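> I need the structure of the sequence given here:
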Amino acid sequence: MLVVRAETRKDRVMAKIEKDRAENSRQMRSGEGSFIAAGCHLQGDFTFSGPLTVAGSLKGRIKSDGMVIVETQGMIDGILDAAIIIVHGKLNGSALATDSMEIWAGSDVRGNVHTRSIRVDEGSLLTADLTISEVLPEQRLDLSQEASSTEEQTPVPPAVPQRSSSPLPGSNLARRLAAMNENQ
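All right, here's what the predicted structure looks like:
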């Protein structure tokens, strides 16, 4: 018996993410990655090559072509642009994860999030405008403009749809009610 499995786009994306994770892990073990230690507080615009682990705090614009891991005691406040973002601690601001984002239990993410794939664990806090899309902007987002334009916007309350007191014509409920009325 011959079994053929067609590879889907999702399978290819997940395989790429796993490959990137393995490469990032290899880089961290070999000392190629960057580490912001607990108790270290940095502010400014930063560009990292390869994986970045944050156990301290970063404030500003952070860009990495690899994986960014925010440890349990770590915090990022500002604009984060990376391939893979994994949050165990706090992330406040705007984030673009071009491959995937993971929000683990006990973490706190607030702001704007754009990603292709997201995992949110039970026990985490996600308070964000969330965009999940296979098609992300061709160019990396200029999240500073987005963050400032969001602050200037006035929130519009959601419209409450008017509900009819009778079921939709042709629905299962309408047919059941009609049958009950005929039997009475």
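> only C-alpha atoms for contact and neighbour calcs from this point on.
Noted.
> can you tell me how far residue 83 sits from residue 19?
Separation of residue 83 from residue 19 (CA to CA, to the nearest Å): 12 Å.
> Then residue 41?
From residue 41 over to residue 19 (counting by CA to CA), the distance is 31 Å.
> try residue 117
In terms of CA to CA, residue 117 sits 15 Å off from residue 19.
> more crowded one of those two?
Neighbours were counted for residue 117 and for residue 19 using other CA atoms under 10 Å; residue 117 has more, 20 against 12.
> OK, contacts around the more buried one?
Contact analysis of residue 117 by CA atoms under 8 Å, 6 or more residues apart in numbering lists 99-101, 132-134.
> What's the first helix or strand after the strand or helix carrying residue 53?
Assessed by DSSP states H and E, residue 53 sits inside strand 52-54. Sequence-wise, the next helix or strand downstream of strand 52-54 (DSSP H and E) is strand 57-64.
> counting contacts, what elements does that following strand pack onto?
When contacts are defined as 3 or more CA pairs under 8 Å, 6 or more residues apart in numbering; DSSP states H and E, strand 57-64 sits against strand 41-48, strand 75-87.
> Can you give me every residue that contacts residue 93?
77-80, 110-112, 147.
> Also this sequence, please, to line up against the first:
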Amino acid sequence: MADTLIGPNITIDGEISGDAPITIEGTVKGRIAVDALVTVAENGVVEADVETPQIAVSGQVTGNIVATERVEIAAVGKMVGDIKAPRILIADGAGFKGHIDMDVE
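As a prediction, this is how the structure comes out:
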């Protein structure tokens, strides 16, 4: 399945859902519920709550993330919001403000 690309000059205000990987280079506001990898590119801006198995953040995310597998914030990434996921990687140099819940059962 090919990635869905939200280009750098695109702004989406609403809800994105589906089961294909998505790469965000533009701006998304609202809610993202995707059953595949979500990638926020370096110039991508997300102002939304995100539900996904995996997310990789190199851009900016403002909102809460619930991931069933993994959250990764790259050194150039910035995130403001809460994270709930079993595996979380925050690279040296990344910006993060919020709470982390690594619910261990």
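> Kindly indicate which of the contacts of residue 93 of structure 1 lies nearest residue 51 of structure 1.
The closest of the contacts of residue 93 of structure 1 to residue 51 of structure 1 turns out to be residue 80 (CA to CA; 13.2 Å).
> Counterpart of that closest one over in structure 2?
Matched by TM-score structural alignment, residue 80 of structure 1 corresponds to residue 50 in structure 2.
> how many other residues sit next to its match?
Neighbours around residue 50 of structure 2, by other CA under 10 Å: 24.
> is it true that residue 92 of structure 2 touches residue 75?
Yes - using CA atoms under 8 Å, residue 92 of structure 2 is in contact with residue 75, at 5.7 Å.
> What strand or helix carries the residue nearest to residue 59 of structure 2 when sequence neighbours are not counted?
Once flanking residues are discounted, residue 59 of structure 2 sits nearest to residue 42: 4.1 Å by CA to CA, 6 or more residues apart in numbering. Assigned by DSSP H and E, residue 42 of structure 2 falls within no helix or strand.
> so who does residue 42 of structure 2 touch?
25, 57-60, 76-77 are the contacts of residue 42 of structure 2 under CA under 8 Å, 6+ apart.
> Count the residues that sit near residue 26 of structure 1.
14.
> any idea how far residue 29 of structure 2 is from residue 97 of structure 2?
Counting by CA to CA - residue 97 of structure 2 and residue 29 of structure 2 are separated by 19 Å.
> Looking at these two, which one has more neighbours?
Between residue 97 of structure 2 and residue 29, residue 29 has the larger neighbour count (other CA under 10 Å), namely 18 against 11.
> Next, the contact list for the residue nearest to the spatial centre of structure 2, please.
Nearest to the geometric centre of structure 2 sits residue 55, at 4.7 Å (CA atoms, centre = their mean). Contact analysis of residue 55 of structure 2 by CA under 8 Å, 6+ apart lists 37-40, 67, 70-72.
> hmm, which of these are the buried ones?
Neighbour-count burial (16 or more other CA atoms under 10 Å) is assigned, among these, to 37-40, 67, 70-72.
> before we move on, back to that, looking at the contacts of residue 55 of structure 2, which are in strands?
38-40, 67, 70-72 (DSSP state E).
> quick revisit: roughly how far does the residue nearest to the centre of structure 2 sit from residue 17 of structure 2?
With CA to CA as the criterion, residue 55 of structure 2 and residue 17 of structure 2 are 14 Å apart.
> can you check residue 36 of structure 2 too?
Taking CA to CA, one finds residue 36 of structure 2 at 10 Å from residue 17 of structure 2.
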